[in-house]
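A.B. asks: would you be able to build a 3D model of this:
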Amino acid sequence: MTGHASLLLLLLPALAAVLLCCPLAQCGQQNYTSMFSFGDSLTDTGNLLVSSPLSNHIVGRYPYGITYFHRPTGRCSDGRLVVDFLAQAFGLPLLQPYLQSRGKDLRRGVNFAVGGATAMDPPFFQEIGASDKLWTNLSLSVQLGWFEQLKPSLCSSPKECKEYFSKSLFLVGEIGGNDYNYAFFKGKTLDDAKTYVPTVAAAVTDATERLIKAGATHLVVPGNLPMGCSSAYLTLHPGRNGSDYDAAGCLRTYNDFAQHHNAVLQRKLRALRAKYPQARIMYADYYGAAMSFAKNPKQFGFTQGPLRTCCGGGGPYNFNPKASCGVRGSSVCADPSAYANWDGVHLTEAAYHAIADSILNGPYTSPRLL
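C.D. replies: Just a heads-up that it's a prediction; the model follows:
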């Protein structure tokens, strides 16, 4: 065997590893040239930070952003979010928050999501008596309005827009979780909240349809996370006995509620697919992806478990609403990657990475994203 042949045999395994790990957009997979996202704090990369003085006292200070950016960016985590991992996987830049994008070229995408945002508009919360709980009035419909204002700068004719958006990925959510959070934290019961589900889910699918009519053809619509695994819910709405918790230690009733919302949302998305067969509408099962590490945390490197927060102010789950992350009296863990839960409401970068990987490469998108 020649020296060149021997060298080739040695290099083949390394070459294969490089091919498997290269960015998806460079691996012959779906090649998106731009990305647009909508939603709440699970997706916001800095809009709440500049739109609400309240946020500066929380996500605008240490230790938010310590893992990847090494500074607060307005993300409600120690580092990157699912939207960031998706952008990087497709070889796109991290999306600029819309409210910080003046004068910048946005043809490769922008993020309209706002922390605290809801699927429903403020009058809905006035009607149910929960308007005092709202962190922001920048609801999903406001975000869609921003997109429509921006659209003329992205493409100028129906033909040009059709071509441009045929290579764009739209992330519609997660959104809707706060609609229920505000209701529950106002004292509404699970039965009360169940009556809101059809309306909230319809707001999400109506937004999806509005984007399709505007030219979107590739849309990912995530469901809600398992709220019963949130240390905020575990602390503020504890079970009465052991049977109220599942094997992972999560609250059964609140997880059942999240699954109910997701089931209703999926039914509405199926109807939307039938109405718009030319569009690729993908449901992202954030619930299933998160439950995979809630049930098997060590398999994902979460040696400190899935429920206890990395950053908090004490208590059984290290969540204290009077000493929340970033506030005096709270402290941050030494290794956020050992935790799935960041601050009691939001997840760590490591957990978001696991979810992103699951929806890119696992069984948690329907139809498959890739």
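A.B. asks: going forward, measure contacts and count neighbours with C-alpha atoms only.
C.D. replies: Noted.
A.B. asks: contact partners for residue 360?
C.D. replies: 368, 369, 370 (C-alpha atoms under 8 Å, 6 or more residues apart in numbering).
A.B. asks: ignore what I typed, I meant residue 197.
C.D. replies: 261, 264.
A.B. asks: can you do 7 Å?
C.D. replies: residue 261 (C-alpha atoms under 7 Å, 6 or more residues apart in numbering).
A.B. asks: gap between the residue most central in space within the chain and residue 87?
C.D. replies: What sits nearest the mean C-alpha location of the chain, by C-alpha atoms, centre = their mean, is residue 42, with 3.8 Å. Between residue 42 and residue 87 the distance is 15 Å, computed by C-alpha to C-alpha, to the nearest Å.
A.B. asks: for the residue nearest to the centre of the chain, helix, strand, or coil?
C.D. replies: Three-state assignment for residue 42 (DSSP: H, G, I helix; E, B strand; the rest coil): coil.
A.B. asks: list the buried residues for stretch 190-201?
C.D. replies: Under the neighbour-count criterion of 16 or more other C-alpha atoms under 10 Å, stretch 190-201 has 193, 196, 197, 200, 201 buried.
A.B. asks: give me the element the fourth one is part of.
C.D. replies: Using DSSP states H and E, residue 200 maps to helix 197-213.
A.B. asks: so what's the residue count around residue 70?
C.D. replies: Using other C-alpha atoms under 10 Å, residue 70 has 13 neighbouring residues.
A.B. asks: please read the previous query as pertaining to residue 238.
C.D. replies: Neighbour tally, residue 238, other C-alpha under 10 Å: 15.
A.B. asks: show the contacting residues for the closest residue to residue 317 other than its chain neighbours.
C.D. replies: Leaving out its chain neighbours, the residue that sits closest to residue 317 by C-alpha to C-alpha, 6 or more residues apart in numbering is residue 308, at 4.3 Å. By C-alpha under 7 Å, 6+ apart, the residues touching residue 308 are 231, 317, 318, 341.
A.B. asks: right, and the third one touches residue 325 too?
C.D. replies: Just to be clear, that refers to residue 318. No. Residue 318 is not in contact with residue 325 according to C-alpha atoms under 7 Å; the separation is 9.8 Å.
A.B. asks: which residues touch residue 172?
C.D. replies: Per C-alpha under 7 Å, 6+ apart, neighbours of residue 172: 37, 38, 39, 208, 219, 220, 221, 222.
A.B. asks: and those, which two are the farthest apart?
C.D. replies: With distances taken as C-alpha to C-alpha, the most widely separated pair in the contacts of residue 172 is 39 and 219, at 13.2 Å.
A.B. asks: how about this one, so we can line them up?
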Amino acid sequence: MMGLRFYLCFLVLFTSLFISTHGLGHLCLPEEHVALFIFGDSLFDAGNNNYINTTTDYQANYEPYGENFFKYSTGRYSDGRIIPDFIAEFAKLPFITPYLHPGYHQYTDGANFASAGAGALAETRQGMVIDLKTQLSYFKNFERLLSEKLDDAEAKTLLSRAVYLINIGSNDYVVPFTRNSSIFQSYSQEEYVDMVIDNLTFVIKEIYEEGGRKFGFLNLAPLGCLPLGRALNSGKTNECKHELTALSKLHNKALSEVLQNLENELNGFRYSIADTYTILSERINNPLKYGFKEGNIACCGIGPYKGINSCGGKRSIKEYELCENASEYVFFDTVHPTEKANQQFAELMWSGTPDIIGPYNLKAFTLPFITPLLYPGYYQYTDGTNFASAGAGALVETNQGFVIELKTQLSYFKNFERLLSKKLDDAEAKTLLSKAVIDLKTQLHYFKKLAKLLRTKLGDEEAKKLLARAFYLISISSNDYFALSTSNSSALQKPTLRKNMWKEICDSKLGTIGLFANCQVIELKTQLSYFKNFERLLSKKLDDAEAKTLLSKVVY
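C.D. replies: Prediction:
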């Protein structure tokens, strides 16, 4: 099937060398292809504002923007690449083209709708930028165009596999402070945040209705601690603008709650949210730890902390100062990170751990299904492979002769490693293998970090209670024990094995592990008697008809 598909795609491509493609509008969508659709503000804008009727206050298509990577200005608010550029690179995609770029772009890779200065609210810099709902309308137009290039089934597949990156909200909160707005006299901070989140939620649901399932978000930075925020706090040396940072915290809390609700409400909805607040705070407060020299002052701008938005001299204020080496700075201008900082953020979004990004990282959204090793067809070696075998255990004797036990799986892995070395050079193969898995000790290390974080967030006592009540699910070795129990084996009589199997689990102070709830096994007949007791209790709480109706609708 795959060979036929390749042949057809090749045939269309080959024919197009000789025949006008006027009648050959359809593209061939590679299998497992993941597109990126990007929405948001200047942190994600790759140049859309170059093509709208606005002022240079909302554009970055002039020096010194872009010069450290592109060697010219592209419209990106950085000295080089921005976060979506790195995400695209990690996903093996080209840079995602701005939707409004007049030239051709590869439709099946996605599109960038972000606009510098935009907010979730239409009123934020209205008429000067592309607000979030307008970005949504552009996406719907793009979707119609995509349907012309692909058949309906392929277009739907592309949209469902795609990752939708969204970063929005900062401008909604910053603008009232930069314009001395009276908005917070009309609305409480909580009410205003709700309006922003409601607009964002509407857009998420609309994208979901169009087929989107995988969403990546950044929560808000500590806005009052950016160079712009500190500059707004004039007269208070080295202090953040706490009112702005308070709005960041309210927004982040509300966003987290909304995404959890959407995950429960929308079938197949999955999301990844990066803790930008923490990521950036750490670099502001400890720049040396992350390879920077300066975390508070911008590379380009003027005034306190170079927090006045004059970088490039094309805006209302013409004077600006530029640092010699942007890579030494966290911020390139008043609010935007340098390329080096953007790369660090993107790496954490792509493959970061749950203390920084969750419940998924973006890499989890873009990996194809991992092929079984013994599958006879072709598979992508660099994505890894699946050695697992149903019924297998850590012991050779577990279901021996009928499954692939763990040591044989290891031998398969070693064969695969040799095959990989033929496909890649030794250095590349070693690099891939070194990054491929998280060993058990590292997982334990992450767990300890999480426990430490819990203690910080909850306090020692609450954290201890949570850890004691927690359920710890460990997936290896169950077949070893079940096989012994079902085969009348005498191995269970060995005291050391019994201790390893049961006592350590039952004596654990951590909580409930695996399938052993408080070390009690409740047989099926006893469970049935419990159900009958419950049924009698239910009849006391409801009348007979209601109880019968409820029980008839229950899924057992």
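A.B. asks: what's the local residue count around residue 198 of structure 2?
C.D. replies: 17.
A.B. asks: what's it aligned with over in structure 1?
C.D. replies: Here residue 198 of structure 2 is matched to residue 202 in structure 1, going by TM-score structural alignment.
A.B. asks: how close does its match get to residue 195 of structure 1?
C.D. replies: On the measure of C-alpha to C-alpha, residue 202 of structure 1 and residue 195 of structure 1 end up 13 Å apart.
A.B. asks: before we move on, what about residue 15 of structure 1?
C.D. replies: 55 Å.
A.B. asks: with residue 33 of structure 1 instead?
C.D. replies: 40 Å.
A.B. asks: please apply the same query to residue 232 of structure 1.
C.D. replies: 23 Å.
A.B. asks: residue range for stretch 3-22 of structure 2 in structure 1?
C.D. replies: Using TM-score structural alignment, stretch 3-22 of structure 2 finds no match anywhere in structure 1.
A.B. asks: now do the buried residues in that stretch.
C.D. replies: Buried residues in stretch 3-22 of structure 2, counted by 16+ other C-alpha under 10 Å: 9, 12.
A.B. asks: about what we covered before: counterpart of the residue nearest to residue 317 of structure 1 in structure 2?
C.D. replies: By TM-score structural alignment, residue 308 of structure 1 lines up with residue 297.
A.B. asks: cool, and residue 179 of structure 1?
C.D. replies: By TM-score structural alignment, residue 179 of structure 1 lines up with residue 172.
A.B. asks: wait, its match sits on residue 123?
C.D. replies: No. Assessed by C-alpha under 7 Å, residue 172 of structure 2 is found out of contact with residue 123, at 8.6 Å.
A.B. asks: out of the two, which sits in the busier spot?
C.D. replies: More crowded of residue 172 of structure 2 and residue 123, by other C-alpha under 10 Å: residue 172, with 22 against 11.
A.B. asks: grab the nearest non-local neighbour of that one.
C.D. replies: residue 119 (5.2 Å).
A.B. asks: who's in contact with that neighbour?
C.D. replies: 41, 131, 132, 168, 169, 171, 172.
A.B. asks: next one: residue 222 of structure 1
C.D. replies: Residue 222 of structure 1 neighbours (C-alpha under 7 Å, 6+ apart): 172, 173, 174, 283, 284, 285, 286.
A.B. asks: of the residues you listed, which belong to strands?
C.D. replies: Counted as lying in strands by DSSP state E, out of the contacts of residue 222 of structure 1, are 172, 283, 284.
A.B. asks: now do the strands in the stretch 51-200 of structure 1.
C.D. replies: Secondary structure of the stretch 51-200 of structure 1, counting by DSSP state E, counting those that start in this stretch: strands at 109-111, 168-172.
A.B. asks: the stretch 251-370 of structure 1 now?
C.D. replies: 280-284, 311-312, 331-332, 365-366.
A.B. asks: highest mean neighbour count out of these?
C.D. replies: Greatest average neighbour count among the strands of the stretch 251-370 of structure 1 goes to strand 311-312 (a mean of 28), per mean count of other C-alpha atoms under 10 Å.
A.B. asks: so how far is residue 307 of structure 1 from the counterpart of residue 229 of structure 2 in structure 1?
C.D. replies: Alignment note (TM-score structural alignment): residue 229 of structure 2 maps to residue 233 of structure 1. Separation of residue 233 of structure 1 from residue 307 of structure 1 (C-alpha to C-alpha) stands at 11 Å.
A.B. asks: who's more crowded, the two?
C.D. replies: Legend: neighbour count by other C-alpha under 10 Å for residue 233 of structure 1 and residue 307, higher for residue 307 (27 against 21).
A.B. asks: number of nearby residues for the spatially closest residue to residue 51 of structure 1 that is not a sequence neighbour?
C.D. replies: Excluding the flanking residues, the one nearest residue 51 of structure 1 by C-alpha to C-alpha, 6+ apart is residue 99, at 7.7 Å. Applying other C-alpha under 10 Å, we find 18 residues neighbouring residue 99 of structure 1.
A.B. asks: you'd agree residue 99 of structure 1 is up against residue 47?
C.D. replies: Yes. Look at residue 99 of structure 1 against residue 47 with C-alpha under 7 Å: they come within range, at 5.5 Å.
A.B. asks: burial count for residue 241 of structure 1?
C.D. replies: Residues lying near residue 241 of structure 1 (other C-alpha under 10 Å) number 7.
A.B. asks: meant to ask about residue 261 of structure 2, not that
C.D. replies: Neighbours of residue 261 of structure 2 under the rule other C-alpha under 10 Å: 11.
A.B. asks: and it, what pairs with it in structure 1?
C.D. replies: With TM-score structural alignment defining the correspondence, residue 261 of structure 2 maps onto residue 271 in structure 1.
A.B. asks: look up how far residue 167 of structure 1 lies from the residue mapped onto residue 140 of structure 2 from structure 1.
C.D. replies: Under the alignment (TM-score structural alignment), residue 140 of structure 2 pairs with residue 148 of structure 1. Using C-alpha to C-alpha, residue 148 of structure 1 is found at 18 Å from residue 167 of structure 1.
A.B. asks: which of those two has more neighbours?
C.D. replies: Legend: neighbour count by other C-alpha under 10 Å for residue 148 of structure 1 and residue 167, higher for residue 167 (17 against 13).
A.B. asks: and that one, what does it touch?
C.D. replies: Contact analysis of residue 167 of structure 1 by C-alpha under 7 Å, 6+ apart lists 32, 33, 34.
A.B. asks: skipping its backbone neighbours, what lies nearest the first one in space?
C.D. replies: The spatial neighbour of residue 32 of structure 1 that comes closest, neighbours along the chain excluded (C-alpha to C-alpha, 6+ apart), is residue 167 at 4.9 Å.
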